[in-house]
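Student: Please find the sequence and the predicted model below.
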Amino acid sequence: SSKATSAASKTKVKSSKAERLRVQREEEEKRLREEEEARFLAEQAEAEQREKERLEQEERERLEAKQLQGRTEELEEYQMLVEDRLRAADKWKAELRAQKKWDRYMLCDGSPDPTVTQEINTFLSLWAEEMNEDFQSVLQKSSLVLSLIEELETLLCETPAEELPEKDVTSYKQTILQLQQILPQKLNEATEHLLKNAKVLSDIETGNMQKVINSNHITSCIWANLNKNPRFKGYDFSDEAIGFELPKPLAMSNIAVRIIRTDYDHLSWQSQTFSPHVKEMGDLSAGDAVDQEDGAQETAPVEEAVEITAEDITVDQQETKSEGRKGEVDALDDDIVDLRQFSCLGGVYYLDVLSLPPQCKQVNGWCLLQLVDGGLQNHPYPQESFQMSLGMSLQEKELDSLISPPVGVYFRVSNHVVFFEEPEVARWDPTSRNWSMDVITQKKYNPEQREISFKMDSFYTFALFQDSHLNMPYQYWELNPKAGDEVALTIVCAFTELLVEMKGDRCRLSSVSNTDCDLSWLTGKWMTPLHLKSAMKSAGLNVFPAEDSGNYVSVNKKSEQVEITAYKEIALLSSSFAFGWSKWNHSCGFENVVIKVKEQKNLQPAASWALYMLSPTRSRRLKISESSGDFSDDLYDRSEFHSTLYHMVKDYSSPETMEMVKDCHHLFVDCVYQILNMTKVLTFS
């Protein structure tokens, strides 16, 4: 029985082993079958994919060939619809300039023609010879001078280089310089004339003279120290919301303090940081050689203007934000303001301490006046013995105990200018001819009251500055048609949202969010694109990148040809189509532009946006949407290539809409194109 049991056991073991081998064999066969099936399916899928790609490539080649066949015809129609319109607008503007020139020639209001050298020289000579003019007379003529400067700057800015001979450009720049130079001279003469009669004009209550004289562009606040009260600490010109703290050593001095605020700025152009580092000569307009930054003007009443140099240097274009410009600008002191990065806003303040001239004396009915050579004189402060630098070696708590303590200034920031951040304060350094923050101490700013105060080691010209690019890059933009040839451009920035409307050849700033400033002088006012750009920048609303702005802010760099063409086509279609920012514009490459487009028939928006990509040779509608996971340049189903965006959207638009596009006015197309090209929404968003 034991042998039988053993035999049964051996048989069972052999049976189990055979079963395992059978199972293993079946599993191996199954694995091989599955691998074979997987390999077959993979090969089949690969073949299908290759076939699909082959068919897609054939279809793409067919569409490209079809587009090339019709390219000449499409480009001819584009030429007629876009380029001919822009040329017609240029012709209209040339005729308008000619008419303005004729009207100026025929004008008989007694003012000199700034383009005629003889008339300007006569005007300047006669005014320079006038003596003992009162302040109001000087301010009245100063307004005329400023209007003449603006007239010349506008002429230089708006006139194409081919229409303005080089000799005329040089002559106009020299005239601007002469007009700028006479302003401080005449303001000093008016101040001297006023101070000679300080005792007559003195205030009974204080015993000193304090006088405020206003004009549209200049405000003069003058205080004369007649009482010489040793406890006098300063004076507040409350009506003008500005005042000063007088250093104690000057309380007993025979002095006057003058604060002149000008709306214009004739100083900044003298700074080596004012002009772009590099500027292509071929891109210059007639007025670019002396880039007055869209009419920004800056002249000091007490400082002589220097000769304008026509230094044309070109801007190195970069895609992303860099450490800053190289070479000469990099070598500047850290305290010097880079005027390519910062903008002077709210005017220029000229703070001077002056030696009080001899006063008129009444003797037997006669007014006797001692004449002093040299005219109005600055009073030296601090004294030469005071050599210490307030900004470097002294603690702020020690300033008030110095032998020559600092000068305090406080004022309310203009409510007509927007500061999105705390303003920077800088003083004008007449030696280096730069704005510098080196001696500005104890600065305090109250944003609710818009009040600022600070101290300086002496009396200087100063101004407020704001980062020119704080609203760049834009977060979003959208262009929407309104009734007729009228559109509205919305630009969403980091600190504000702007709405710019365009109608005919004019445009206006319609609204600004997140500000309580009084911008009634700007909003709702129709003007030309160039004037709107200048006005918005002077208000602190800079959405107009300069040629070197890529050095200071991240830029989605695009081919200039593609970008300019896109602006022209958007302008053509803008009366009937809405356009907007697309996130895929950052993913499509340097040679391509992606935008959102939708037809707005009878001003009723379509259900959804469509994406279009513009390239140097063709345009296409994309299959992806704004919510897709990845970028792809695949064409929209049953779509085709076209040579222009106009012909591309035509495939998906109603005939009525396209007829409206053909009927839009050439001045409207030109205006929209200018605004788009100025704001550069495709590269700065």
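Tutor: Yes, it's here.

Student: CA only for contacts and neighbour counts going forward, please
Tutor: Noted.

Student: So which other helices or strands are in contact with whichever strand or helix holds A128?
Tutor: Assessed by DSSP states H and E, A128 sits inside helix 117-129. Judged by 3 or more Cα pairs under 8 Å, 6 or more residues apart in numbering; DSSP states H and E, the packing partners of helix 117-129 are helix 166-195.

Student: on contacts alone, who are the packing partners of the helix it packs on?
Tutor: helix 117-129, helix 135-158.

Student: In terms of secondary structure, what does the longest one contact?
Tutor: Under the contact criterion of 3+ Cα pairs under 8 Å, 6+ apart, the helices and strands touching helix 135-158 comprise helix 166-195, strand 209-214.

Student: re earlier: quick one, which of the helices and strands packed on helix 166-195 gets closest to A566.
Tutor: Evaluated with Cα to Cα, the helices and strands packed on helix 166-195 place helix 135-158 nearest to A566, the distance being 23.4 Å.

Student: and the angle from that closest one to helix 166-195?
Tutor: Orientation check (axes from the mean of the first three to the mean of the last three Cα atoms, to 10 degrees): helix 135-158 against helix 166-195 gives 160 degrees.

Student: put this beside the first:
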Amino acid sequence: MSKADKERLKKEEQERKQQEEEAARLLALEEVKKQQKEEAEMAVERTKIENEERKCRKRDMEELVQIIEQNKEQLNQLNEERRQQAKWSRYMRCDGSPDPVNQGEINTYINLRLEDDTRNDAESVLKDSQLDLSLIAELQYLMTDTPKEQLSEKDIDMYHETICELEKLVCSKLDLATLQILCDATKLADSETGNLQHVVRSPDVALCVWGNLMKNPRVKSFEFSDLHFTFDIPRVLGLSDCAVRVLMTKFDHFSPTSKAAIPRRKKKEEVVEEAPAEEEGKKEGEEENEEKQDEEKKEEGEGEEKEETELDLMAALRGDTEGEQEEEVKEEEEVLEEDYEDPPTPEPPEYEDFDEEDDIIDLRANDVLGGIYQVNLLHMPPQPKTVGSWTITTLVDPPAIQPMEYSADPVANTEGQDKNKDKKDEKPAIAISMSLPDDVLFLEEPQVARWDEKRKFWSTNGFSDLNYNEDARTFSFKTTHFGTICLLQDTHINMPFQSWELRPHKLDSAVLTIIAAIVEIEIEIKDALCCLSQPKDKPELESIRGKWVTPAELIKMMKSAGVNVFPNEDSSKFVSIQNKHPLIEDRMYQQMALTASAMAYSWSKWNNEREREEVIFQAAEALEDEPLLEEDWSVFLATKRRVMKLKMTEFDDEFSSAPTGDVFKSNIYHLMTEVASEAALNRVKETNFQFVDCVEQLLRATKVLTYA
């Protein structure tokens, strides 16, 4: 081929390549244009759906809030009428008991009791103490039952002061009753042993006194057989004029005075900026502004270098979607003004560690169970002597019990003691054995502690040789000091829960089942009351099982019986859990309670694995009073803005948030309109507000969405 032909072919080849490249470029631009147009259309459609969902959310949430507020108003009105009736009944009471709210009446009552020396015998003191304890309980109930806005700080301080004075009165009278028993020891002495053995009991107090009248060194121990309480009598005490008082009380007036019972919130540190730091910040800010301006100029220069074809394409795209995007922006702005505003959610508080001495009991992590045992060593007062027809009595002024000091010799120094020291002078540790209270369920070996009056703490110092017999329900130990002791159990021994279920029986009736870490409990709910129905194989719970009370009373009874499934505000510090968002959790308990007459709810294994902004649970319609099958349950996802039914089941291998259909609702109550039957909706509408409140109180108290 000639040179001209080669150049011509080369030129034709270049033109063909240019045409192919141009065609490919135009095709790519067309594809980009098509893709962006589709994305714009999808964005517009998605925005329309979101806007519609926002409108529905605003409407649904306002309707839900109206229902909740209406129930709350009815409940407040009912409670206010109840409180007014209680005040009138208290005013009209004619049994001689003072009104603890009336400062004049209660002060007169306390002063007259202190001045009255005619009722210092044990039987009268225990009988009168029942009234004192009821007045204390009445004041404590008033402080928890009365709305905060109706109680001033002055009233609260006055109530606390009255409670303190009543507690001192009870303690003072019990000491005087003990003194009178000791003074009458000769009359009350046991005919067989010759020693004082006296027991007086009431529902809340057991006063037991042993007095050493015979000084028989062969007596090594003594047991109050009625209470199954045994203590050692060392030789040094067996030869002395001593007495031992064991005062067992079901109430605890010690723990509330300890700072170990108060939640320890961390204080937020306030950051104070110094002047030099502000000047440096201004300089750094000016330098950053200059750098940003330089970067913006560079970006503008790069933008001017774009190809004209791309500019034309973007212009064409803007022309196609300009109207739709403007419409989208207008709709979004309009809807945002109409969207439902969530109430502000405070930041979760942080709690400090318990940094006291190692022997101090943290009452945020341990519960005092079974009451208080005051084991006091006392001097035996002089006994009356009969001389002829005369009885000579030594009077002590002022009359009061006289404690006897006793501190056991250190075990470490026992072998190194002086061999010439008389064994009768040795002070060994006192062995104490007791049967655990019949109405308290201990789920582990109890922990024993002694009240330290100076530090106002329960202390584990001075105890040894602890022995727990679970089958016989006995507990024994040795202590180096006499004093006030108690038994404790881990507050969170039953947490976290393994599972839970709330299932309706019928209208205004349901059962809450919680399988805790050790025990399985069932709480029956009917109208405004509830009761513990399970477990039935624990005789320790016989006194509270089947007893219909308010949720607050049931919580108090179960805690006292050792069945604590009610987390404290700072329990997350002691239990490994996934703390869910408080606003979501709060709404869930409200909505579950509203629908508890027709819908069953249960735990989900996925809940603890998801973030705190997501709550996963199971739900099913349940109109018949019978257990549900596995296939009846569906998995639901709740966030701050929506609740939806998921395609997945509880038994899937992996979690998927894909919803069933396109139904999104802002709450369970309105989601029921899509997933529940007409009969279920009618039952929910007929539900009584007192039942709703009872269920909600129990759900909030157990916090099953967080602690399962």
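Tutor: The structure has been received and is ready for your questions. Bear in mind that the values here come from a model prediction, so they are computed numbers and not experimental data.

Student: tm score of chain vs chain?
Tutor: Superposed pair, TM-score by TM-score structural alignment, normalised by the length of structure 1: 0.82. Supporting alignment: 590 aligned residues with a Cα RMSD of 2.7 Å.

Student: that older thread, export the helices and strands packed on helix 166-195 of structure 1 as JSON lines, with columns for mean neighbour count.
Tutor: Putting those into JSON lines (neighbours: other Cα atoms under 10 Å) gives the following:
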{"stretch": "helix 117-129", "mean neighbour count": "14"}
{"stretch": "helix 135-158", "mean neighbour count": "18"}
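
Student: Would you mind putting these into JSON lines with distance to A578 of structure 1 alongside?
Tutor: Putting those into JSON lines (distance: least, Cα to Cα, whole Å) gives the following:
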{"stretch": "helix 117-129", "distance to A578 of structure 1": "50"}
{"stretch": "helix 135-158", "distance to A578 of structure 1": "30"}
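
Student: In structure 2, what range does the helix holding A128 of structure 1 match?
Tutor: The aligned range for helix 117-129 of structure 1 in structure 2 is 103-115, by TM-score structural alignment.

Student: how far apart are that stretch and its match in structure 1?
Tutor: For stretch 103-115 of structure 2, the mean deviation from structure 1 after alignment is 0.8 Å (mean Cα distance after the TM-score superposition for structure 1).

Student: L572 of structure 1 matches what in structure 2?
Tutor: In structure 2, the residue paired with L572 of structure 1 according to TM-score structural alignment is L594.

Student: just checking, its match touches V692?
Tutor: Yes - the criterion here is Cα atoms under 8 Å, and L594 of structure 2 meets it with V692 at 5.5 Å.

Student: Just list the residues touching the match of L572 of structure 1, thanks.
Tutor: Y669, V684, T687, V692 (Cα atoms under 8 Å, 6 or more residues apart in numbering).

Student: Roughly how far does it sit from D586 of structure 2?
Tutor: Distance, L594 of structure 2 to D586 of structure 2, by Cα to Cα, to the nearest Å: 13 Å.

Student: what do you get for A40 of structure 2?
Tutor: Distance from A40 of structure 2 to D586 of structure 2, by Cα to Cα: 38 Å.

Student: What of D175 of structure 2?
Tutor: 49 Å.

Student: Compare those two and say which is more crowded by neighbours.
Tutor: Between D175 of structure 2 and D586, counted using other Cα atoms under 10 Å, D175 has the larger neighbour count: 21 against 16.

Student: Quick one: map the more buried one onto structure 1.
Tutor: Under the alignment (TM-score structural alignment), D175 of structure 2 pairs with N188 of structure 1.

Student: what do you get for D155 of structure 2?
Tutor: That one, D155 of structure 2, aligns with D168 by TM-score structural alignment.

Student: How many residues are close by its match?
Tutor: Counted with other Cα under 10 Å, D168 of structure 1 comes out at 15.

Student: For it, give its distance to K93 of structure 1.
Tutor: Taking Cα to Cα, one finds D168 of structure 1 at 20 Å from K93 of structure 1.

Student: next one: V116 of structure 1
Tutor: Applying Cα to Cα, the value for V116 of structure 1 to K93 of structure 1 is 22 Å.

Student: In contact with the residue mapped onto K601 of structure 1 from structure 2, which residues?
Tutor: Aligned by TM-score structural alignment, K601 of structure 1 pairs with L623 of structure 2. Contact analysis of L623 of structure 2 by Cα under 8 Å, 6+ apart lists P504, H505, K506, A598, M599, A680.

Student: the strands in the stretch 451-600 of structure 2, which residues?
Tutor: For the stretch 451-600 of structure 2, applying DSSP state E, counting those that start in this stretch gives strands covering 457-459, 463-469, 474-479, 483-490, 499-506, 509-515, 520-526, 529-534, 599-602.

Student: quick one, which of those strands is nearest to K330 of structure 2?
Tutor: That would be strand 599-602 among these, by Cα to Cα, at 40.2 Å.

Student: tell me the average deviation of the closest one from structure 1 after fitting.
Tutor: Counting by mean Cα distance after the TM-score superposition for structure 1, strand 599-602 of structure 2 comes out at 0.3 Å.

Student: by contact count, what packs against that strand?
Tutor: With contacts defined as 3+ Cα pairs under 8 Å, 6+ apart, strand 599-602 of structure 2 has these neighbours: strand 499-506, strand 615-621.

Student: So for L512 of structure 2, which of the ones you listed sits nearest?
Tutor: strand 499-506 (4.5 Å).

Student: so that closest one matches what in structure 1?
Tutor: So strand 499-506 of structure 2 sits over residues 476-483 in structure 1, by TM-score structural alignment.

Student: Check the offset of the matching stretch from the chain's centre.
Tutor: Relative to its chain's centre, stretch 476-483 of structure 1 lies at 21 Å (Cα atoms, centre = their mean, to the nearest Å).

Student: Contacts for that stretch, please.
Tutor: Applying Cα under 8 Å, 6+ apart, the external contacts of stretch 476-483 of structure 1 come out as 487-493, 574-581, 600, 603, 681, 685.
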